[in-house]
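S.K.: missing the sequence, but the structure's below:
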């Protein structure tokens, strides 16, 4: 199926479709930790593929309250919009075939797309890539987990620090049409404690990328107004306060943080 809808800077049509369209489930993404369904959504002559994550299919976690992951997915989209960095596909909280859940526009990657995060032979790391961890395959061959030194990834890394993303795997970084970069799977975000686990540590210690300071300023202003009101329907007051603190700290520091030494800093599996 070819979608009649493409994500653009103005997500008005996509959001209207996601909120009001009829969802027909096509199948399940079996590698996902929580129930993740792909479907077709249609309304008013528009059709698109979507990802539907019903709350009833969320796996209980020891450190995140039950039934909150869908709201965190929507919160991540709202924060990306406030930054004016449309890197999270349009996402809404709505009822569906299996009850309330997050519904997100599906992103089709081109047939021939080069991953921006991957394991590469340790002696063949591209010169414009940043290695972050050493690894070996079952035969003992040395590999490096590395990612491209790409300004789009740098912006995504800023976003992940702000939302406290505990699960930025390489497979959660998608390249859509026009080489536009998207991040998906944001259910494990917004914890009040430091939970940042990411494969984008190559930027650690560097100054924030161009455009980060005004973007963070936009987010800071939005958190003092309507955005906080919308997030209050999805997150706890403590989580919103922690989001504000992380935003302020990143503006003050002006640099990417270093990975923590006292806990795992990379999600598993990384890609």
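M.R.: Perfect, thanks for sending it. Because the structure is predicted, anything quoted here is derived from the model rather than measured.

S.K.: from here on, contacts and neighbour counts on C-alpha atoms
M.R.: OK.

S.K.: What is the neighbour count of residue 70?
M.R.: Counted with other CA atoms under 10 Å, the burial measure for residue 70 works out to 26 neighbours.

S.K.: Chain neighbours aside, what residue packs nearest to it?
M.R.: Excluding its sequence neighbours, the residue lying closest to residue 70 (CA to CA, 6 or more residues apart in numbering) is residue 102, at 4.8 Å.

S.K.: Next, the contact list for the one you found, please.
M.R.: Under the criterion of CA atoms under 8 Å, 6 or more residues apart in numbering, the contact list for residue 102 reads 51-55, 70-71, 73-74, 91-94.

S.K.: Ranking by neighbours, what's the top pick from those?
M.R.: Note: the member of the contacts of residue 102 with the most neighbours is residue 52, at 34 neighbours, neighbours being other CA under 10 Å.

S.K.: Could you double-check that it lies in contact with residue 104?
M.R.: Yes - at 6.6 Å, residue 52 and residue 104 qualify as touching, with contact defined as CA atoms under 8 Å.

S.K.: This protein: helices as residue ranges?
M.R.: Ranges of helices within the chain are 12-20, 69-83, 151-163, 212-223, 226-231, 237-253, based on DSSP state H.

S.K.: Use this one as the comparison:
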């Protein structure tokens, strides 16, 4: 599969999976080497604690190229869309505008995303895990309206690094469902979830996650872009 890290598609017990070996992880300046697979597993555990099914089943497993991350393959629905680029905002009435730009032919375009509960939950999840790479292609629109998020290897940093294309709700109040999920997550981070994350993240990263969740609950709103850090991953798809 095309990716910045070595990424393979295979089968485990007849189930199609994505396999990313640790040996194929590209070194990054701001994340420790060899930790991306563990962060992907950690993101799945947080998704499960929230109860929102944002991340497909993800686990660590030895494979043909050594230990790595294995995730159950999800086939998106070609008829569905969640994040896209349009030339005219009237093409997607009711969608949320994120930013304007020009395409490879110098046509003015805008990046927009749908205004759905499933995608909002993903935005809240990203804020909790400090996701530094929510590109449009990392959102899988499934049949029936469900939205999966994938590629969470650059998450859980102790420094604020949220980069996402899902800024359409920036600053908007969290709803009761979102607040409820975050309360459950906060409790889990003080109990069994912290133990499950301990082999995957540092103690400082787990504590930073607690602080982010506590801040989301205290502020009661989705975050807004920071002026000292790029808000959009590049390229955005």
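M.R.: Yes, it's here. Here the structure is a predicted model, which means the values were calculated and not measured.

S.K.: Overlay the chains and give the TM-score.
M.R.: The TM-score (TM-score structural alignment, normalised by the length of structure 2) is 0.97; 237 aligned residues with a CA RMSD of 1.1 Å.

S.K.: Map the residue nearest to residue 70 of structure 1 across to structure 2 for me.
M.R.: Using TM-score structural alignment as the criterion, the counterpart of residue 102 of structure 1 in structure 2 is residue 69.

S.K.: show me what contacts the corresponding residue of structure 2 for residue 259 of structure 1?
M.R.: Alignment note (TM-score structural alignment): residue 259 of structure 1 maps to residue 225 of structure 2. Neighbour list for residue 225 of structure 2: 167, 170, 231 [criterion: CA under 8 Å, 6+ apart].

S.K.: If you map these onto structure 1, which are still there?
M.R.: Retained in structure 1 by both residues aligned by TM-score structural alignment, their matches' CA atoms under 8 Å are the following of the contacts of residue 225 of structure 2: 167, 170, 231.

S.K.: What about those residues, which one has the most neighbours?
M.R.: With neighbours defined as other CA under 10 Å, the most crowded of those is residue 167; it has 22 neighbours.

S.K.: need the strands for structure 2, in chain order.
M.R.: All strands of structure 2, identified by DSSP state E, fall at 8-12, 15-21, 58-63, 66-72, 83-86, 96-102, 108-113, 139-141, 147-149.

S.K.: ok, residue 155 of structure 2 touching residue 125?
M.R.: No - with contacts counted by CA under 8 Å, residue 155 of structure 2 stays clear of residue 125, the gap being 10.9 Å.

S.K.: What is the neighbour count of residue 109 of structure 1?
M.R.: Applying other CA under 10 Å, we find 14 residues neighbouring residue 109 of structure 1.

S.K.: Am I right that it is in contact with residue 171?
M.R.: No - in this structure, residue 109 of structure 1 is not within contact of residue 171 by CA under 8 Å, at 11.7 Å.

S.K.: overlap in contacts of those two?
M.R.: Going by CA under 8 Å, 6+ apart, no residue sits against residue 109 of structure 1 while also sitting against residue 171.

S.K.: What is the equivalent residue in structure 1 for residue 188 of structure 2?
M.R.: Using TM-score structural alignment to pair residues, one finds that residue 188 of structure 2 aligns to residue 222 in structure 1.

S.K.: One more: residue 28 of structure 2?
M.R.: In structure 1, residue 28 of structure 2 lands on residue 61 (TM-score structural alignment).

S.K.: Run a quick neighbour tally on its match.
M.R.: Neighbourhood size, residue 61 of structure 1 [other CA under 10 Å]: 10.

S.K.: Can you lay out the helices of structure 1 as a markdown table showing distance to residue 141 of structure 1?
M.R.: As requested, these are exported to a markdown table (distance: least, CA to CA, whole Å):
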| stretch | distance to residue 141 of structure 1 |
| --- | --- |
| helix 12-20 | 46 |
| helix 69-83 | 38 |
| helix 151-163 | 28 |
| helix 212-223 | 38 |
| helix 226-231 | 47 |
| helix 237-253 | 38 |
